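**Student:** I'll drop the sequence and a predicted model, then ask my questions.
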Amino acid sequence: MIVNLRGAKWHVTTFVEQHNHLVYDKFELKKFLRSHRSIPNEERKFVELLHQANISSGRIMEIMSEIYGGYQFTPFVTKNISNLKVKLGKGTKYKDMVDTLAHFEELKKSDLDFYYKIDLDEKD
């Protein structure tokens, strides 16, 4: 394609429809293209469920490849799952400590000998 600037607008003067690069038609190579690196919504929900069950990225990838019929047919890679797990973990960064303290309070009510102490830093 050849374009020329005329005033404030670009105009296409020549267009060649043929590709000037290799076109890959293999499905299993699509997952390596930046434009196709996302996890589809249905699979994303399933990966979130597996993440909540504390399953590792590698194991999640094994499960997904079984569903798709092999690694070569899975439309994403393990790194995509790892990145999603990081995003999911950011929303619950301090939640485990709140749950732990609530559990300690319940233990304290039911067991008079139970004792715990917390030292907070400047960031609580």
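**Tutor:** The structure has been received and is ready for your questions.

**Student:** drop to CA atoms for contacts and neighbour counts, all remaining ones
**Tutor:** Fine.

**Student:** which residue is nearest the centroid of the protein?
**Tutor:** Leu84 (1.6 Å; CA atoms, centre = their mean).

**Student:** following the helix or strand harbouring that residue, which helix or strand comes up?
**Tutor:** In the assignment (DSSP states H and E), Leu84 maps to helix 78-90. Using DSSP H and E, the helix or strand that follows helix 78-90 in sequence is helix 95-110.

**Student:** Check it against this one:
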Amino acid sequence: MYNLDVRDEVQEGIEEMIVNNEISNMSKYPVDELRIGLEFTCIEDAKRFYNDYAFKMGFSIRKQTHYKARKLDDAITSITYCCSKAGHSKPTDQEKFEHQNSQSCHTPKKDCPNRRTNCKAHAVFKIDDRGKWVITVVANEHNHELIASPSKTRFFRSHRNITKEQKDLIHMLNEQNISASQIMSFLEAKEGGRHNIHFIRKDLSNENLRMHGQ
């Protein structure tokens, strides 16, 4: 279906990357089990777990706060990850413009849009004496609708991600002078469909620009 002129050695590298990617993406923890006391060997695993949980439940996350200990050479000892709708945000100029136009057109009055809702959902991870990262606080209550649809959730900011294996594959295909649209189509076919790609074409184009800028 996708007639891409890729040399045999490139194809072999692609197949190996896909297999490695599938293995690396296997979760070590049940994503349903968000609870106090759950341990992780490193903060990267902790963040990945909470982000996987957020993906399944239908929200996005971001880092809210972190603390350092002076006695440990400013090493981070605590991190809080929260729902991306925590706090408040100002509407963009475009949103203000659309809001003003809706008022001038005598449409039903609405509040100026706010992308954040001051949601309080979060999880706190602290490092213990053994060097393990442990969940010490869990707040699961959201004050907004959750979008538990992978076809939509995958485009939330914390879930939009190009894996290292995918980046290597993109670079490899780009060196073969394959266009961004062809690369995207190729990745979609290799991953079993567009719904399994957790980034948009703009992200791919940005990755190509970043590579050329190096």
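**Tutor:** Arrived safely, thanks for sending. A quick note: this is a predicted structure, and the numbers were derived from the prediction, not measured.

**Student:** Tell me the buried residues in the helix holding Leu84 of structure 1?
**Tutor:** Neighbour counts over helix 78-90 of structure 1 (16 or more other CA atoms under 10 Å) mark Thr78, Ile81, Ser82, Leu84, Lys85 as buried.

**Student:** Okay, buried residues for the longest helix along structure 2 please.
**Tutor:** The single longest helix within structure 2, with elements called by DSSP state H, is helix 8-24. For helix 8-24 of structure 2, a neighbour-count test (16+ other CA under 10 Å) marks Ile14, Met17, Ile18 as buried.

**Student:** so it aligns onto which residues of structure 1?
**Tutor:** Alignment note (TM-score structural alignment): helix 8-24 of structure 2 is unmatched in structure 1.

**Student:** Alignment lookup: Pro75 of structure 1 to structure 2.
**Tutor:** Pro75 of structure 1 maps onto His198 in structure 2, by TM-score structural alignment.

**Student:** what's the answer for Arg34 of structure 1, then?
**Tutor:** In structure 2, Arg34 of structure 1 lines up with Arg157, judged by TM-score structural alignment.

**Student:** Against Ser149 of structure 2, how distant is that match?
**Tutor:** 15 Å (CA to CA, to the nearest Å).

**Student:** In structure 1, what residue spans correspond to strands?
**Tutor:** For structure 1, the strands defined by DSSP state E cover 2-6, 9-14.

**Student:** Those: which one's closest to Ser65 of structure 1?
**Tutor:** With CA to CA as the criterion, Ser65 of structure 1 lies closest to strand 2-6 of the strands of structure 1, at 43.8 Å.

**Student:** name the helices or strands packed onto that closest one?
**Tutor:** strand 9-14 (3 or more CA pairs under 8 Å, 6 or more residues apart in numbering; DSSP states H and E).

**Student:** Does Leu173 of structure 2 touch Ile183 like I think?
**Tutor:** Yes. Judged on CA atoms under 8 Å, Leu173 of structure 2 makes contact with Ile183 at a distance of 6.9 Å.

**Student:** Looking at these two, which is more packed in?
**Tutor:** The residue with more neighbours, out of Leu173 of structure 2 and Ile183, is Leu173; 23 against 20, by other CA atoms under 10 Å.

**Student:** any idea what the more buried one aligns with in structure 1?
**Tutor:** Per TM-score structural alignment, Leu173 of structure 2 is aligned with Leu50.

**Student:** From Lys85 of structure 1, how far out is its match?
**Tutor:** 10 Å.

**Student:** His21 of structure 1 now?
**Tutor:** The value you get for His21 of structure 1 to Lys85 of structure 1, if CA to CA is used, is 36 Å.

**Student:** Let me know how buried the closest residue to Val138 of structure 2 other than its chain neighbours is, in neighbour terms.
**Tutor:** Closest residue in space to Val138 of structure 2, ignoring its immediate chain neighbours: Ala123 at 4.6 Å, by CA to CA, 6 or more residues apart in numbering. Residues lying near Ala123 of structure 2 (other CA under 10 Å) number 23.
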